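J.: This is a predicted model, with the sequence first.
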Amino acid sequence: MSLKILVGCKRVIDYAVKIRIRPDNKGVVTQGVKHSLNPFDEIAVEEAVRMKEKKMAKEILAVSIGPQASQDTLRTALAMGCDKALHVNVDEKSAETLLPVQVSKILAKIAEQEKVEMVILGKQAIDDDCNATAQMTAAHLNWPQATNASKIESKDDKTVLVTREIDGGLEEIEYKLPIVISADLRLNEPRYATLPNIMKAKKKPIDKKTPSDLGVDITPKMEILSVQEPAKREAGTKVADVDELLTKLKEAGRI
C-alpha cells in the first residue's frame, strides 16, 4: 500500500493558555498569545507519519487554513515528518467566522486536486469543539468516513480496518479506500520533533493558495453577538443532616 495522505493542521490557542475575553466581547484575546497545532490534529499527523514508516503511505500533505501565522503550524507538521505543506490563506477577521462547512469544502477541493486516497483530521479543534469537519469533508467527497478512530490497520491495498470508540465500547469496521478518518485521543501519542528536523522544516517550501483559488466562498455565514465567560459557581453550603438538606432543597424549589 502506498497512499497519499492529507492531514489537517489547525492553528489554535495553546491548550495551556488561560483564555481571556476581548473588551468588546466579540471574541477572545489572540494578540501576543501562544498558539500551537491543535492537539487532535497533532495526533492525525503522527498517525500519518507512522503509516509512512510502515510503508503504508508514500507522501503526506499537511494543510492549514488560516492567517499567515498558520505557517508556523505547518512547520511543526513538517518537522514531525510530513513531506509537503499547503497554506490556504485566510485573514484574521475571516478566520474568526470560518465554519466547518467552509473548511470541509476547501479540504475536499484540495483532496481532489492532489489525488489523495486518505484524509486524516483531528476529531475536533479545542477552540470551537465543533467535531464536524471530517464528517462534512467525507460528504463533499462522497467518501466513507471513520470517525473517532482509536486504531488504523492496513488490510490490503484497497482496504483499512479502523477501530472506532463508541458509547458502547469499541467498533471495528473495514473500509474501502478512499476514506476520511478523524483521530481520537487514544489513537497514538505524538512524537516530539527533533532539533535537526525542526531546522530542516524551516527551509522547506510551503505552497500557498486562497479559498477563491479553490472556488470556495468564505463569506461569513454567522455573526458573533457576544462572547462571555461561564458563570462562576456559587459557594456550596454544609448541612448537618439529611433533614436540613431536604429543607434547603425545598426552600430552593428543587424538590
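T.: Looks like it came in fine.
J.: make it CA atoms for all contacts and neighbour counts henceforth
T.: Fine.
J.: burial of the nearest residue to Glu117 once chain neighbours are set aside, as a residue count?
T.: The spatially closest residue to Glu117, leaving aside those adjacent along the chain, is Pro178, at 4.5 Å (C-alpha to C-alpha, 6 or more residues apart in numbering). Other residues lying near Pro178 total 21 when counted by other C-alpha atoms under 10 Å.
J.: Give me the distance between Pro178 and Asp184.
T.: 19 Å (C-alpha to C-alpha, to the nearest Å).
J.: again, but for Glu223
T.: 30 Å.
J.: okay, those two: which has more neighbours?
T.: Neighbour count, other C-alpha under 10 Å: between Glu223 and Asp184, Asp184 has more, with 22 against 9.
J.: Go ahead and confirm the more buried one touches Val162.
T.: No. With contact defined as C-alpha atoms under 8 Å, Asp184 does not reach Val162; the gap is 11.5 Å.
J.: any common contacting residues for these two?
T.: Between them, Asp184 and Val162 share these contacting residues under C-alpha atoms under 8 Å, 6 or more residues apart in numbering: Ala149, Ser150.
J.: how about the strands of the stretch 151-255 of the chain, start to end?
T.: 159-166, 169-176, 179-183, 207-209 (DSSP state E, counting those that start in this stretch).
J.: before we go on, here's another structure to hold up against the first:
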Amino acid sequence: MKVLVPVKRVIDANVKPRVKADGSGVELANVKMAMNPFCEIAVEEAIRMKEAGKVEEIVAVSIGPEKAQETLRTALAMGADRAILVKTDETVEPLDVAKILKAVAEEEKPELVILGKQAIDDDANQTGQMLAALLGWSQGTFASKVELADGKATVTREVDGGLQVVELKLPAIVTTDLRLNQPRYASLPNIMKAKKKPLDLKEPGDYGVELKTRLKVLKTEEPAGRKAGVKVGSVAELVDKLKNEAGVL
C-alpha cells in the first residue's frame, strides 16, 4: 500500500506571529518556519502504519516556495520514502491545493491520503474535504485513531458529542486530529541522510492547475490585550459584578 502525506510549511508553533506594519498580513521575513503540527501527526501515523507492515511506501508532498524543501526533508528524516515539491511563490488557497493534490494522487495512485485537519496559519480546515470531493473518495475527518484491515480503514473521529467510528472503503482520505499520536523527533543521522535525498520538483502548471485568488485580505490586526482582573470582597459582590457589569448571569 502507498500512502500520500501532504505537508505544509508554516510559522513555528512556538513563535508568536507579528502583524505587518501596514496590516496587510503576518510578517514572514526572518521568522522561524516549521512543519504544520497537524501535518507532523499525519507523517507520524503513516510511519507507524509502515512499521506495522500495513504500508510499503510513504510519499510526502508540499505546495509552496523553494524553502518548503526544508519541510519535506523533515518528513524524509522522520521516515517518509519520497518527497514532491510543487513549487510556487504565490499564496495557494485550499481549493487550488486540493486540485493539485488530486492530480498528484491520480499520478501516484495511493490507497490512502493522510493530511492534517487544518494548518495553524489560516485554520481553513477545508483541503481534506475538498480533496475527497474532487476524487470521489470516502473520507474520515478529525481522526483520533486509524486502523487498516481487509482493504478498509476504520477511523475513530472526534465530534462534538464525543467519538464516532466510521468504516471507509479504500482509497480514502483521512484528516488527523491532535490526539491521534505524538510525532517523533527525527534523529541526527536521518536528518543528514534526508539532506542528500533527491526531491521531485514540479509546478502547478505541470498538473494543469492555474492558481486563482478568490479571497482578499482586507486587514490583519492583533487581538486586543487582555484586561486586568479585579478582586472582590465577597461572593455577593462577585455575583453582582457578573450580573450587572459583565452581563453573563
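T.: Structure's in. What do you need? Just so it is clear, the structure is predicted and the values come from calculations on it, not from any experiment.
J.: Break down the stretch 1-150 of the first structure into its strands, ranges please.
T.: 3-8, 11-13, 35-37, 57-66, 84-89, 118-122, 145-156.
J.: packing partners for the second one?
T.: The criterion is 3 or more C-alpha pairs under 8 Å, 6 or more residues apart in numbering; DSSP states H and E, and the helices and strands that strand 11-13 of the first structure contacts are strand 35-37.
J.: Check the mean deviation of the strand it packs on from the second structure.
T.: Superposing on the second structure places strand 35-37 of the first structure at an average distance of 0.5 Å from its equivalents, by mean C-alpha distance after the TM-score superposition for the first structure.
J.: Now do the buried residues in stretch 158-176 of the second structure.
T.: Of the residues in stretch 158-176 of the second structure, Glu158, Val166, Glu167, Leu168, Lys169, Leu170, Pro171, Ala172, Ile173, Val174, Thr175, Thr176 count as buried by neighbour count, 16 or more other C-alpha atoms under 10 Å.
J.: An error on my part: the question was meant for stretch 58-68 of the first structure.
T.: Lys58, Glu59, Ile60, Leu61, Ala62, Val63, Ser64, Ile65, Gly66, Pro67.
J.: got a list of what the counterpart of the third one in the second structure touches?
T.: Under the alignment (TM-score structural alignment), Ile60 of the first structure pairs with Ile58 of the second structure. Contact criterion C-alpha under 8 Å, 6+ apart gives Lys2, Val3, Leu4, Val5, Ala46, Ile47, Lys50, Ala80, Asp81, Arg82 as the residues in contact with Ile58 of the second structure.
J.: Report how many residues lie close to the aligned residue in the first structure for the fourth one.
T.: Spelled out, that is Val5 of the second structure. Matched to the first structure by TM-score structural alignment, Val5 of the second structure sits across from Val7. Neighbours of Val7 of the first structure under the rule other C-alpha under 10 Å: 31.
J.: how close does Val7 of the first structure sit to Lys151 of the first structure?
T.: From Val7 of the first structure to Lys151 of the first structure the distance is 16 Å (C-alpha to C-alpha).
J.: Now for the residue positioned nearest the centre of the second structure: which residues touch it?
T.: Nearest residue to the geometric centre of the second structure (C-alpha atoms, centre = their mean): Gly116, 3.3 Å. Residues near Gly116 of the second structure by C-alpha under 8 Å, 6+ apart: Val7, Pro37, Phe38, Cys39, Glu40, Ile41, Ala42, Gly128, Thr175, Thr176, Asp177.
J.: Filter these down to the ones in helices?
T.: Pro37, Phe38, Cys39, Glu40, Ile41, Ala42, Gly128 (DSSP state H).
J.: Are any of the residues you listed buried, and if so which?
T.: Taking 16+ other C-alpha under 10 Å as the criterion, what is buried in those is Pro37, Phe38, Cys39, Glu40, Ile41, Ala42, Gly128.
J.: quick one: which of these is nearest to Lys195 of the second structure?
T.: Closest approach to Lys195 of the second structure among those (C-alpha to C-alpha): Glu40, at 18.2 Å.
J.: could you check the distance from that closest one over to Leu180 of the second structure?
T.: 11 Å.
J.: can you check Thr154 of the second structure too?
T.: Taking C-alpha to C-alpha, one finds Thr154 of the second structure at 13 Å from Leu180 of the second structure.
J.: what's near enough to touch Leu211 of the second structure?
T.: Leu211 of the second structure touches Val92, Asp96, Pro204, counting by C-alpha under 8 Å, 6+ apart.
J.: could you dump those residues to TSV with distance to Leu238 of the second structure and neighbour count?
T.: Shown next, in TSV, are the contacts of Leu211 of the second structure (distance: C-alpha to C-alpha, whole Å; neighbours: other C-alpha atoms under 10 Å):
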residue	distance to Leu238 of the second structure	neighbour count
Val92	49	16
Asp96	52	21
Pro204	59	21
